[in-house]
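Chemist: Return a 3D structure for these sequence lines:
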Amino acid sequence: MTLPTQLDDLLKLAAETGDRLAPLAADTDAGRDNGHETYRILRESGLLALLVPQEAGGAGLGFGDYWRVLAELGAHNGAAALGFNMHHVVIGALADAAGTRLPPAAETFRAWMLDEVVNGRKLFASATSEAGRGAKLRGMQTRYRLSDDGTHYILSGKKSFVSLAGAADYYVVAAAAESGAEDTGEASHFVVAADDPGVSFGTVQHMSAMYGTSTAPMTLDEVRVPRSRLYLGVEGMSLFKVVREPHWMVAGYTGAYLGIAEALFRHTVDHVTASPARADSPVVQQELGRMSARLRAARALVHEAGDLVTAERGSLEANAMVHAAKYVVGEAGPQLAQDALRLCGSAAVSRSHPLERLIREAQFAHVMPAKPQECLEYLGKAAVGVNLYDARAFAW
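Modeler: Reported below is the predicted structural model:
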């Protein structure tokens, strides 16, 4: 299928796809299936190519509009939207570089990866987090070295919380050079195929929510990766990229959590309006008004921050705004969940009602990087004039 390029058409496609994803959410959340059907549907929809430049066969969507589409999916199936974003986190840097001439190795890599997405319908995922370190790139324990004949990189290490485990075709793995210092920040990324010898996954973790992300530990045992699969053909630049342009690493998930907040409000309104007497209560209307105001404020900030990244990617203000948006959405979701509990009572805690799942899912915004305290620290550093382009200013 040919992917639409106009936002309205893409939002319509996302809504139609979401309608197919929504009925799957409850069974996946309960562990009755592995959630992989949601990613088959997303592949089939063509939405994996949202960020791919139009000349390469994609929609060429900017970051702000990507968040709008992601929120639409998140309102239907939050876990599927998070997994969908994992794919775009690793496609994002390629999309950001659209129209920029790159060295030959980088051009070849970009063309290969985009073709895999558009024509191969391949699903990518990120493998960064490590036990005890989270997603921080400095001090990475997964290591790589060049093979004796110089044709491959050899990766060894363990990753924790790898989403799309067993569902993705490729994993973009962060690793530090074997010869580097213990606290080196010179991390690189490599594209590892799911069926590369030496790649294995542990048991999918049964978390309190978001089981549908298919998250599991990953082991790399002397995995040989062709030199052509070094991300953009450059070693040691990953931390520099995150510091200069942090929007994917720290805030890509934000659109999905906005969608979950939207769904929380919608289901609460539906429950209240099912009882005309309750809906006519001024007290209930005030509570809904508070929820509406919180949601509108979060939505406005997300849209403004996303559009600013599209217009001024890497600017200090855009970087600060995405941290602010991530923080505010992470606060708004749990607040709306508490409001829903007050208004809906037993419906909000019954496993038979979508509200119960949404209330659990909303809490996970605090787990995903950047965490609330990291967002606040970034904004505080911006306020006092710290050089936010200096990697030494952060724990990344």
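
Chemist: from here on, contacts and neighbour counts on C-alpha atoms
Modeler: Will do.

Chemist: element containing the residue of the chain positioned farthest from its centre?
Modeler: In the chain, counting by Cα atoms, centre = their mean, A277 sits farthest out from the average C-alpha position, at 40.9 Å. Assigned by DSSP states H and E, A277 falls within helix 276-279.

Chemist: Please tell me how far V384 sits from E377.
Modeler: As judged by Cα to Cα, to the nearest Å, V384 and E377 stand 11 Å apart.

Chemist: Of the two, which one has the most company?
Modeler: E377 (14 against 8; other Cα atoms under 10 Å).

Chemist: give me the element the more buried one is part of.
Modeler: Using DSSP H and E, E377 falls in helix 372-384.

Chemist: who's in contact with L73?
Modeler: By Cα atoms under 8 Å, 6 or more residues apart in numbering, L73 lies in contact with 14-15, 17-18, 80-81, 256, 259.

Chemist: Apply 7 Å and report the result again.
Modeler: 14-15, 18, 81, 259 (Cα atoms under 7 Å, 6 or more residues apart in numbering).

Chemist: in a helix, that's where it is, yeah?
Modeler: Yes. Per DSSP: H, G, I helix; E, B strand; the rest coil, L73 lies within a helix segment.

Chemist: all strands for this protein, in order.
Modeler: 124-127, 143-146, 152-162, 170-177, 187-193, 199-201, 216-226 (DSSP state E).

Chemist: Remind me what the last one packs against, helices and strands.
Modeler: So that's strand 216-226. Packing partners of strand 216-226 (3 or more Cα pairs under 7 Å, 6 or more residues apart in numbering; DSSP states H and E): strand 152-162, strand 199-201.

Chemist: ok, now the fifth one?
Modeler: With contacts defined as 3+ Cα pairs under 7 Å, 6+ apart, strand 187-193 has these neighbours: strand 170-177, helix 238-244.

Chemist: now with 6 Å?
Modeler: The helices and strands touching strand 187-193, judged by 3 or more Cα pairs under 6 Å, 6 or more residues apart in numbering; DSSP states H and E, are strand 170-177.

Chemist: Please generate a structure for the following sequence too, so the two can be compared:
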Amino acid sequence: MIDIGIAEPSIEEKEEIIEKCRQLKEVFAKRAPKYDKEGSFPVENFEDLKEAGLLGIMIPKEFGGFGADFLTYTKALEQLAMGCSSTALTFNMHNIAVGSIAELKLEGIGGSRGKVMKEFRDWVYDQSINQKKVFASASSEPGIGAHFSKLKTTYQRVDEGFAINGVKSFVSMAGYADYYVVAAKSAESTSEVPAISYLVVEKENPGTRIEEIWDVLGMRATATNPVYFENCIVPKEALFLGSEGMALYKIAREPHWLVGGYIGVYLGISVATFQFLVEFLKKKKIPGTDTSMSEDPTIQYRMGELYSALESARGITYNAARLVKEKLGSQEANNAIHHAKYLVSELGPWLSSQAIRMCGASSLAKRLPLERYYRDSRCAGLMPATSDDCLSYLGKAAFGADLSKPSETYW
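Modeler: Next up is the predicted model:
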């Protein structure tokens, strides 16, 4: 059994991690309008993340990282997203790969299997911390999304290692990331639950091809382009943690990385929206008067409603992240993550819509961030797990389904 838990940072050290992100938030916020308008990738922001050592935010202190737990990481993402949500979302893609490894304590695994897993872990840590390399998650496919059991991308063993063939439709950081972590099924698999594995592909691999077509409603700076893998050959060492065919079972048992990582991002957008609303209404006058709209009893009532919804979602999000740490893989933790993902996904569009109504037409100006918050928040319910998938998951849990089985989940 793989044990969880390595020496964690102190309370003060956790606050320092969040403070680093809070400081970057202010810098990112100044650049966000430009990146959004151009639809260009936030390269400068990632240089700042690298300089701050945050590519190793989840990597244990013993290995040179910050050792953040899932709650600290969620709070850090919240801060980054308040500045630039596209940066926060793509940063989360890196940590889907790195963070999932950081949760594992591999020292208790012996033999050749343990050796291979440790070597892979050490390589990922070195690439992230010392080489400052970025990993991108490549899972979603055309017409399938992130439903892993339906994946069409395949891999098969060849003399050089593995050959990958398929297309990934939504690969954030495509063209920027140094490595793609590709979800694929074994070409030889005949099981109803396909043998899904992850394989790491270098950006310069001649078997990859990017189609740069990302021009969308929201999250415009994520460079989420399709990537084609055409007889893409990778060495045997590219097999994630040296483990073949177990990815779908791992995701079903511990879905928090593929689901929960988005929650901090979209919570951050809602927090930024609320803060903008407060400052805007303080300055705006009640029509025909010199009185601030913040003094209007009706406005105060509506602000109380928004505050209550936001703080409820924040509390539920923090509790879900805490449960991941305390009860990793439990049904309680998994339910909490899906509950939080649903609430935060639905909160953002509603809150930003209310903010537009309360601020009036002038708040839609491109020079103000509210219009961007509205567009970015609209995308939350589409990210895995989608809002519909979250509700389906929670409904099955209520009826006692065994959701540790991939066949019982939406995956």
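
Chemist: what's the helix holding A277 of the first structure in contact with?
Modeler: Taking contacts as Cα atoms under 6 Å, 6 or more residues apart in numbering, the residues outside helix 276-279 of the first structure that touch it are 272-273.

Chemist: in it, what's buried?
Modeler: Across helix 276-279 of the first structure, burial judged by 16 or more other Cα atoms under 10 Å covers A279.

Chemist: Also stretch 21-36 of the first structure?
Modeler: Within stretch 21-36 of the first structure, the residues that count as buried by 16+ other Cα under 10 Å are 21-22, 24-26, 28-30, 34-36.

Chemist: Not counting its own residues, what contacts it?
Modeler: Contacts of stretch 21-36 of the first structure (Cα under 6 Å, 6+ apart): 38, 76-77, 211-212.

Chemist: Could you tell me which of the residues you listed belong to helices?
Modeler: In this view, the contacts of stretch 21-36 of the first structure that belong to helices under DSSP state H are 38, 76.

Chemist: farthest pair in the contacts of stretch 21-36 of the first structure?
Modeler: Spatially, the most separated pair among the contacts of stretch 21-36 of the first structure is H76 and Y211, at 15.3 Å (Cα to Cα).

Chemist: Quickly note the distance from the aligned partner of A76 of the second structure in the first structure to L48 of the first structure.
Modeler: The alignment partner of A76 of the second structure in the first structure, by TM-score structural alignment, is V69. As judged by Cα to Cα, V69 of the first structure and L48 of the first structure stand 12 Å apart.

Chemist: Ok, S160 of the first structure next?
Modeler: On the measure of Cα to Cα, S160 of the first structure and L48 of the first structure end up 24 Å apart.

Chemist: So for the two, which sits in the more crowded spot?
Modeler: L48 (25 against 21).

Chemist: so what's the aligned residue in the second structure for the more buried one closest to, chain neighbours aside?
Modeler: Mapped onto the second structure by TM-score structural alignment, L48 of the first structure lines up with L55. Of all residues not flanking L55 of the second structure in the chain, S128 sits nearest, at 5.7 Å (Cα to Cα, 6 or more residues apart in numbering).

Chemist: again with E361 of the first structure
Modeler: That would be A209: by Cα to Cα, 6+ apart, it lies 5.5 Å from E361 of the first structure.

Chemist: What does the one you found correspond to in the second structure?
Modeler: Alignment note (TM-score structural alignment): A209 of the first structure maps to G218 of the second structure.

Chemist: burial of its match, as a residue count?
Modeler: If you count neighbours by other Cα under 10 Å, G218 of the second structure ends up with 20.

Chemist: hang on, it packs against D376?
Modeler: Yes. In this structure G218 of the second structure lies within contact range of D376 using Cα atoms under 6 Å: 4.3 Å.

Chemist: Tell me which of the strands of the first structure sits nearest to R133 of the first structure.
Modeler: R133 of the first structure lies closest to strand 152-162 among those, at 9.6 Å (Cα to Cα).

Chemist: What are the contacting residues of that closest one?
Modeler: 127, 129-131, 142-147, 215-227.

Chemist: dump the residue contacts of the alignment partner in the first structure of K105 of the second structure.
Modeler: Under the alignment (TM-score structural alignment), K105 of the second structure pairs with A98 of the first structure. For A98 of the first structure, the contact set (Cα under 6 Å, 6+ apart) is empty.

Chemist: Look up how far K282 of the second structure lies from the alignment partner in the second structure of E178 of the first structure.
Modeler: Residue pairing (TM-score structural alignment): E178 of the first structure is matched to A187 of the second structure. Distance of A187 of the second structure to K282 of the second structure, given as Cα to Cα: 61 Å.

Chemist: of these two, who's got more company?
Modeler: A187 (18 against 13).

Chemist: wait, isn't that one in contact with T153?
Modeler: No. Contact criterion Cα under 6 Å: A187 of the second structure and T153 do not qualify, at 8.8 Å.

Chemist: What span of the second structure is the longest helix seen in the first structure aligned with?
Modeler: Across the first structure, the longest stretch assigned as helix under DSSP H is helix 282-312. Using TM-score structural alignment, helix 282-312 of the first structure lines up with residues 297-327 of the second structure.

Chemist: Over to stretch 377-386 of the first structure?
Modeler: Against the second structure, stretch 377-386 of the first structure falls on residues 392-401 (TM-score structural alignment).

Chemist: repeat for stretch 345-353 of the first structure
Modeler: Going by TM-score structural alignment, stretch 345-353 of the first structure sits over residues 360-368 in the second structure.
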